[in-house]
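Colleague: Prediction below, plus the sequence it came from.
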Amino acid sequence: MAKHAVLSSGAKLWRSLACANSELRLDLTLACGQSFRWRETAEGHWTGVIGGRVWTLTQTDDTLWYYVYKKQDMRKEGRDEKRKAGISLQEENESEKKFEGPLKKEDEEPVAVTSVLDTEEEDKMLRDYFQLNVKLVDLYMAWGAADPHFKSIADIFTGVRMLRQDPTECLFSLICTSNNNITRIQGMVERLCQAMGTPLFQLDETSYYDFPSLSALADSSVEERLRDLGFGYRARFLHQSAQKILNTHGPQWLEGLRSVPYLQAHNALRTLPGVGTKVADCVCLMSLDKAEAVPIDTHVWQIAKRDYKYATVNRQKSITDKIHRELGDFFRKLWGPYAGWAQAVLFCAELRKFQKLKQMPHLKQPKKEEENEDEMTVVCKKVKN
């Protein structure tokens, strides 16, 4: 069985991009509730799925390292196991020929060295996923100059970037977040992928799957299957939203929202079952290139009242569409066109798992600790719409 890659065990097999910690911190960006499919599989190593491929990522001070698993990883591991069992390479090859016959060209074992074309494509995928074309240090400087409170947080919570996720994965993962927390959402999204996604790889007894397609989510059996998997009322929203997208708009509709203005994309998403104001803004920000979208939940509202002395006229106790719009405009005026990115930094700073960073700002990495099941409800807690 193939194992999760570790940089110290074979750096020559890894590839890298120049990227300072000030531009990206994996521990903050991948664990702050944007995506729910990354796991820390070794200290400082994160494994997840991008573009139908399984990746392990890690970083040093000025370099982002990545390993993309290929078929030869599985075959090499299988051969190693056979050799441990006393099966010689000659016996193994003879056995393969006996039972499989001559290999067709398309079935030949991939070479161990990744092609230049693969390297270029995967570099491009990773740059796109982390939006590395955006100079985060420049944004932090601008936000800090405009906002003293942000400046007080920025030196501790550096490198928090917005991911550019696949719109289908982002939307349907976020529909699962209603009245939920990070740990439970991770479990639900994992079960969703296991039930309806394409198997990709198995590493150390952990199986990785691609995210289900729209057509798979729209199948007539989906709602019942998801209810059996513990999705509750969210099962209906997932199924109905997939059906509506395919039947009313077509399979390319979500990607097409990347090219329309923010409010148009936001309002279009609001027409889907299970998608309220907050979820729509999350999808706009995290997958549709709307950097000005500022998702507002009870925690961001508390930040606004506590740290920015923001108060509504009639002091509502719940977040209405009006408050969502007005508070979003407040932060957009303060932070500018990348206001959603700035909001993500402050949201990250509120997460319980990262509170020790505030007491130990000199440390670059937080201590790993168990995530409390009752910790703050993540990204898209259900609010009044």
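Modeller: That came through fine.
Colleague: going forward, measure contacts between C-alpha atoms and count neighbours the same way
Modeller: Will do.
Colleague: ok, which stretches of the stretch 251-385 of the chain are helices?
Modeller: Along the stretch 251-385 of the chain, the stretches classed as helices by DSSP state H, counting those that start in this stretch are 253-256, 262-269, 277-287, 298-307, 321-335, 339-350, 356-359.
Colleague: quick one, which of these is packed in tightest?
Modeller: Of all the helices of the stretch 251-385 of the chain, helix 277-287 has the most neighbours on average by mean count of other C-alpha atoms under 10 Å, namely a mean of 27.
Colleague: how about the helices of the stretch 251-385 of the chain in a markdown table, adding distance to residue 163?
Modeller: Listed next are the helices of the stretch 251-385 of the chain as a markdown table, based on distance: least, C-alpha to C-alpha, whole Å:
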| stretch | distance to residue 163 |
| --- | --- |
| helix 253-256 | 15 |
| helix 262-269 | 17 |
| helix 277-287 | 6 |
| helix 298-307 | 19 |
| helix 321-335 | 19 |
| helix 339-350 | 10 |
| helix 356-359 | 22 |
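Colleague: Second structure follows, compare the two:
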Amino acid sequence: MNNRIMEDGGKVIIENIRDFEPKHVFDCGQCFRWYEEGDGSYTGVVQGRVINVKKDGQTLVLDNTDKKEFDGLWYDYFDMGRDYGKIKNELSEDDTLKEAIGFGEGIRILKQDEWETLISFIISANNRIPMIKRAIKEISEKWGKPVVYKGNTYHSFPSPQDLKDASVEDFESCHTGFRAKYIKKTVEMVINKEIDLYNLKNLTYAEARNELMKLPGVGPKVSDCILLFSMYYYEAFPVDVWVKRVMQHFYLAPDVSLPKIEKFGQEKFKKLAGFAQQYLFYYARDLKGKEISV
């Protein structure tokens, strides 16, 4: 990064920030613990820490942290070491991606915790973002640890051990619906080491994906989201309803199947498939009811 990073009274200030727009980062469907404030900043809970992120011109202000924590947590979480300008230039060779990048030019793919991402995207199946956020918030409030920031109480996301005694009915009470039984079984499988979640990043993409799909409620799309948003598998190309619509509208026939859309995206965008997916997802949601059918 060619940035100037300073610490000032409980804040980390990054000057000359490029390719980082909080709204694009936090509203592009990859995370569910960030909340927009009245001043346009975002407050989020990550690994038991609460910070507020605000951008003013080309200056990014992270409140409630310090330089040591930035180096140990936030630098990787916000993918600060990656040249997004280079990625956007390469993807902009495709006319549709060039247009999509114009809508979400400040997107970054976060490096989230594998466990929280797994449960979050099990909850995401056939669900809307406000409902996903509510369910995750209620699970965190029920079993997570409280963290106070500016007079408000937030909660960490509970570990598998924190959830080991929770019943299906307990999870249902958190508005998880039919996914409650999947969460219960996933907790058991992780605790019993039927899947080594934190070792998956050391496998190939195909191997890691196959391991994830052993878990209940984890199909191709959910597994690809987990791999992309927590394990650096940028060849993943998750296909949800929005990506399906935008791909059919700009690239493929209306009756093309989800597996074929996924394969097309991976073959077309290769090692940048996950980045392309995020720009296209954000673009498709912005265009709903305008150019593409919903």
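Modeller: Right, received. Where do you want to start? Small disclaimer: the values here were computed from a predicted structure and weren't measured.
Colleague: Any idea what the TM-score is?
Modeller: Here the TM-score for the pair of chains, by TM-score structural alignment, normalised by the length of the second structure, is 0.89; 285 aligned residues with a C-alpha RMSD of 2.3 Å.
Colleague: now for residue 130 of the second structure: what does it line up with in the first structure?
Modeller: Here residue 130 of the second structure is matched to residue 183 in the first structure, going by TM-score structural alignment.
Colleague: would you say its match is within a helix?
Modeller: Yes. Assessed with DSSP: H, G, I helix; E, B strand; the rest coil, residue 183 of the first structure lies in a helix.
Colleague: tally of neighbours for it?
Modeller: 17 (other C-alpha atoms under 10 Å).
Colleague: nearest to residue 202 of the first structure, of the helices of the stretch 251-385 of the first structure?
Modeller: The closest of these to residue 202 of the first structure is helix 277-287. By C-alpha to C-alpha, the value is 27.1 Å.
Colleague: Just tell me the aligned range of that closest one in the second structure.
Modeller: The aligned range for helix 277-287 of the first structure is 220-230, by TM-score structural alignment.
Colleague: With the first structure overlaid, report how far the matching stretch is off on average.
Modeller: Its match in the first structure and stretch 220-230 of the second structure itself, once the structures are fitted together, sit a mean 0.5 Å apart by mean C-alpha distance after the TM-score superposition for the first structure.
Colleague: can you pull out the strands in the stretch 1-150 of the first structure?
Modeller: With DSSP state E, counting those that start in this stretch applied, the stretch 1-150 of the first structure shows strands at 15-18, 39-42, 45-50, 53-60, 63-68, listed in chain order.
Colleague: Would you format the ones you listed as CSV with distance to residue 345 of the first structure and mean neighbour count included?
Modeller: CSV is the format used below for these (distance: least, C-alpha to C-alpha, whole Å; neighbours: other C-alpha atoms under 10 Å):
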stretch, distance to residue 345 of the first structure, mean neighbour count
strand 15-18, 22, 14
strand 39-42, 20, 16
strand 45-50, 20, 21
strand 53-60, 20, 20
strand 63-68, 20, 20
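Colleague: Need the counterpart of residue 76 of the second structure in the first structure.
Modeller: Match for residue 76 of the second structure (TM-score structural alignment): residue 128.
Colleague: same question but for residue 208 of the second structure, I mixed them up
Modeller: Checking with TM-score structural alignment, residue 208 of the second structure has residue 265 as its match.
Colleague: what's the neighbour count on the nearest residue to its match once chain neighbours are set aside?
Modeller: Excluding its sequence neighbours, the residue lying closest to residue 265 of the first structure (C-alpha to C-alpha, 6 or more residues apart in numbering) is residue 257, at 5.6 Å. Residue 257 of the first structure has 21 neighbouring residues, counting by other C-alpha under 10 Å.
Colleague: Quick check: residue 257 of the first structure vs residue 288 of the first structure, distance?
Modeller: 7 Å (C-alpha to C-alpha, to the nearest Å).
Colleague: got it, and residue 226 of the first structure?
Modeller: From residue 226 of the first structure to residue 288 of the first structure the distance is 26 Å (C-alpha to C-alpha).
Colleague: what about these two, which has more around it?
Modeller: Neighbours per residue (other C-alpha under 10 Å) separate residue 226 of the first structure from residue 288, with residue 288 holding more: 27 against 23.
Colleague: Who are the contact partners of the more buried one?
Modeller: 164, 167, 255, 257, 258 (C-alpha atoms under 8 Å, 6 or more residues apart in numbering).
Colleague: In strands only, show me those.
Modeller: Assigned to strands by DSSP state E, none of these qualify.
Colleague: Is it possible to get these out as CSV so that each row also shows distance to residue 11 of the first structure?
Modeller: Formatted as CSV, the contacts of residue 288 of the first structure follow (distance: C-alpha to C-alpha, whole Å):
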residue, distance to residue 11 of the first structure
164, 27
167, 33
255, 36
257, 40
258, 37
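Colleague: how about a markdown table for the strands of the stretch 1-150 of the first structure, with distance to residue 152 of the first structure added?
Modeller: Listed next are the strands of the stretch 1-150 of the first structure as a markdown table, based on distance: least, C-alpha to C-alpha, whole Å:
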| stretch | distance to residue 152 of the first structure |
| --- | --- |
| strand 15-18 | 27 |
| strand 39-42 | 28 |
| strand 45-50 | 28 |
| strand 53-60 | 25 |
| strand 63-68 | 26 |
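Colleague: Nearest to residue 277 of the first structure, out of those?
Modeller: strand 45-50 (26.7 Å).
Colleague: That closest one vs the second structure, average offset?
Modeller: By mean C-alpha distance after the TM-score superposition for the first structure, the fitted strand 45-50 of the first structure averages 1.0 Å away from its aligned residues in the second structure.
Colleague: Taking their axis directions, that strand and strand 53-60 sit at what angle?
Modeller: Counting by axes from the mean of the first three to the mean of the last three C-alpha atoms, to 10 degrees, strand 45-50 of the first structure lies at 150 degrees to strand 53-60.
Colleague: Show me what strand 45-50 of the first structure is packed against.
Modeller: Applying 3 or more C-alpha pairs under 8 Å, 6 or more residues apart in numbering; DSSP states H and E, we find strand 45-50 of the first structure packed against strand 39-42, strand 53-60, strand 206-209.
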